[in-house]
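Visitor: Sequence and predicted structure are below.
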Amino acid sequence: MEKYDWMQAIKTNILILKIVGLWPDSEDYKFDFYALHASVWLSTLLVASTFFQGINIIFILDDVKALTGTAYVLLTEILAVIKTYFVVKNMKMLKHLMQSLNNNKLFQPRSHEQIKLIQPSLKFWKLLYNLFHSLVGGATLFWILFPIVDKKEKRLPFLGWYIVDTKVSPYYEIVYGFQFCSCCYMSALIINIDTLIAALNVYIGNQIDILCNNLRNLKAGCSIERDLITCIKHHQEILNFVQYANKFYRWIILLQFFVSAVSIGITMFQLTIVVPLSSEFYSFLFYANSIISQIFMYCWFGNEVQTKVSLLKNKFTLWCFFQSNKIPQAIFESGWTDFPLKTKKDLVFLLMKTREPIKVSAFNLFSLSLDTFMRVKDILLLHNTVKICFRF
């Protein structure tokens, strides 16, 4: 069977990361033209933009409306800087993970049936990618356009401190263009880093589906021992992949949830004080929805990893009943009754290894699951608390 290219599904994602400077051709950054390209864009459109808006916080501490209107954007930009740092720092690890998908024979589908088996989750990832792209793009568009639509003289999309008078031409146009470019650049970074992390979890779920299919097709015969050992090795390789993937993005997930909680609270507060149905109102609305879709994307695919291998824990949840315990169920659906005694003992060993669920988490503080996402509704209540606090 022809070798399956796992990178094909995320080729657009990889292309954009390469354009913004976060995907070198080699395993890591070297002293070449691409490293120069990446350093220029990152230092100019990411770090410098965040610095100018961060310094401006000092001058607006007494203005509550301006402070809250700037804080959520600044937090997002700081998080983008941190995400970029961890991606660059762990680039070799990330490249190793991606290469192992194509180079490791255990990760390759063995039949067209298995290729069809993994397609739904990849298509759903693509759907969420487009949705997230639309929401972030909508928020970016309204951020950029609302000073023009509102027709306020010499107003910038974002408050910032600059060494020139931004109310005087041509400095106003130059700074406006700089903020436009930096906003688009950061949006591209955030979208494609987050969706790449989601794609890693999709691939983990795909490997579990392939392993389950291989286990179901185990039949008694001269090659049963070899096939079972291959399945055990495949399971171990999946665990190794999860370990490295979790090590790559654990800090990103932890900080993402913290920033999302604060940003949603501030955004909800801002929605109560801006003019309804104005361009600024729509920018906050798109931003809030993009954060919720961002958290959903993390939690959904993290939940997929967990439910495909975990034992049934919630006896009252019908959905979990059909999704949980996939690997032990696949073993049970094989022809194990006709296996030799030694093979049955190996099956018991594999069952013991799958007792504990594979969890995607942030330093084991919380796991990415639908239960975690449902708790976002508690975060949405923060806007009432923030509103009351600022009144006093």
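Guide: Yes, it's here. Note that the structure is predicted; figures quoted are calculated from it, not measured. Numbers count the residues shown, from 1 in each chain.
Visitor: Could you use CA atoms for every contact and neighbour count after this?
Guide: Fine.
Visitor: My guess is A198 contacts I295. True?
Guide: No: if you go by Cα atoms under 8 Å, A198 and I295 don't touch, sitting 10.4 Å apart.
Visitor: next, the one to line up against it:
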Amino acid sequence: MNILMFTFKVLTICGCWLPISWTSRYKRIIYHVYTISIIFLTNTFMLSQLMDIVFTVNNTDDFTDNFYVMLAMFVSCCKMFSLLKNRNNIAMLINILMEKPCKPIEHDEIEIRQKFDKFVQTNTLYYAILVELTCAFALTTSYFRDYRKQRLAFRAWLPFNYSSPMLFQIAFLHQFTSLIIGSILHIACDSLICGLLVHICSQIEILECHLRKVVNKPHFLRECVTQHIYISKFAFMVNQKFKLTITIQFIVSTLVVCFNLYQMTQTSMLSAKYIQIVLYMLCMLIQISFYCWYGNEVKLKSQQLISNAFEIEWFTLDHNMQKNLLMIMTRSTIPIQLSSALVIPMNLESFVGLLKTSYSAYNILQQMRD
């Protein structure tokens, strides 16, 4: 796997991508057992919080304490099922990027791909550091605040009495492990989808590089037409395969930002819980901004293709080549637009709209409480 290598390592850690070197039957069985264990941990943690809302919660403060964490775990479970379901589709998308006409051939094209792939790796690393620091802060403060008082890190309904030391330690370890795994699942899925969006931008830039060479290498133009068609199809496939995941992420992000705003107004600014909420809010905003930012970049890059095509020395080309170039430019008049639920466009306007919707929902929640 020559692209998104760091992302696929994260996918392997969270049980969603079998290592290529593990070809023996026994290693495959071990990894499948590992995957099932990950599914069990994340889903049981999410269900314990859901059951707490159903059976135990009886006021607004308890509900908000539970709900935002439950939503994050719910999305992580959805992302894992999406990744497992789309393993063949993910391999197919990567193969498209690795084969002609999308495969870079010349040195300058390879440099473009490496530049974008390094950009994805750097962003994924910084995002992973932020998410894991947030989890580490939450679990460390919980250890000193709750563990010594025989309280769980997060509200949960369990089908057994965990008052005994051994059962309490098992329950606390279950929450600790599940939260870490859930955070890694978020990193894996977000970095994969955003990485694919970045590589769409990479393909458009490689196409522009091809177009600048058609004057001296006329045979490139036919390849450019084919490559442009493949880029559009590739973007459509990415949107189709992950549309449910992106939709759930948008809905949950709106709810989480709303409930985090509410919690921040009810918590002292000097407390560890306030810092935890702020860090969690930051992670959520960065998470959804990635989708909107890179979706917006794909749209801008595809629109910019027309201007770059105009810069070519048209009059030196024969009539057929001019027709092929016009074909690319005509297609580019309709930019590549990725969307959530095939309705809400993934761009910066949608990100601002999400913030406004969250704030409106927060005001409604405040009025209900008052």
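Guide: Sure, I can see it. Just so it is clear, the structure is predicted and the values come from calculations on it, not from any experiment.
Visitor: Can you calculate the TM-score here?
Guide: Here the superposed chains carry a TM-score of 0.91, computed using TM-score structural alignment, normalised by the length of structure 2; 366 aligned residues with a Cα RMSD of 2.4 Å.
Visitor: What ranges does the stretch 51-200 of structure 1 have for its helices?
Guide: Applying DSSP state H, counting those that start in this stretch to the stretch 51-200 of structure 1 gives helices spanning 64-89, 91-103, 112-149, 171-216.
Visitor: nearest to V242 of structure 1, of those?
Guide: Nearest of those to V242 of structure 1, taken as Cα to Cα: helix 171-216 at 7.1 Å.
Visitor: what's around the corresponding residue of structure 1 for R87 of structure 2, how many residues?
Guide: Alignment note: R87 of structure 2 maps to M91 in structure 1; criterion TM-score structural alignment. By other Cα atoms under 10 Å, 20 other residues sit near M91 of structure 1.
Visitor: Also the one 3 residues further on?
Guide: A count of nearby residues for L94 of structure 1, using other Cα under 10 Å, gives 22.
Visitor: list the contacts for it?
Guide: V87, A245, F248 (Cα atoms under 8 Å, 6 or more residues apart in numbering).
Visitor: Make CSV from those residues and add neighbour count and distance to E304 of structure 1 to it.
Guide: As requested, these are arranged in CSV below (neighbours: other Cα atoms under 10 Å; distance: Cα to Cα, whole Å):
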residue, neighbour count, distance to E304 of structure 1
V87, 19, 24
A245, 19, 15
F248, 20, 19
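Visitor: What is the nearest of these to F124 of structure 1?
Guide: Nearest to F124 of structure 1 among these: A245, at 20.4 Å, using Cα to Cα.
Visitor: What's that closest one aligned with over in structure 2?
Guide: Per TM-score structural alignment, A245 of structure 1 is aligned with V238.
Visitor: Report the contact partners of that match.
Guide: Counting by Cα under 8 Å, 6+ apart, the residues that V238 of structure 2 touches are L93, I193, L196.
Visitor: Scan those and report the most crowded one.
Guide: Busiest of these [other Cα under 10 Å] is L196, holding 24 neighbours.
Visitor: Give the closest residue to it in space, chain neighbours not counted.
Guide: Closest residue in space to L196 of structure 2, ignoring its immediate chain neighbours: V238 at 7.5 Å, by Cα to Cα, 6 or more residues apart in numbering.
Visitor: quick one: which helix or strand includes that neighbour?
Guide: Using DSSP states H and E, V238 of structure 2 maps to helix 220-241.
Visitor: Which residue is the nearest non-sequential neighbour of E304 of structure 1?
Guide: G205 (6.3 Å).
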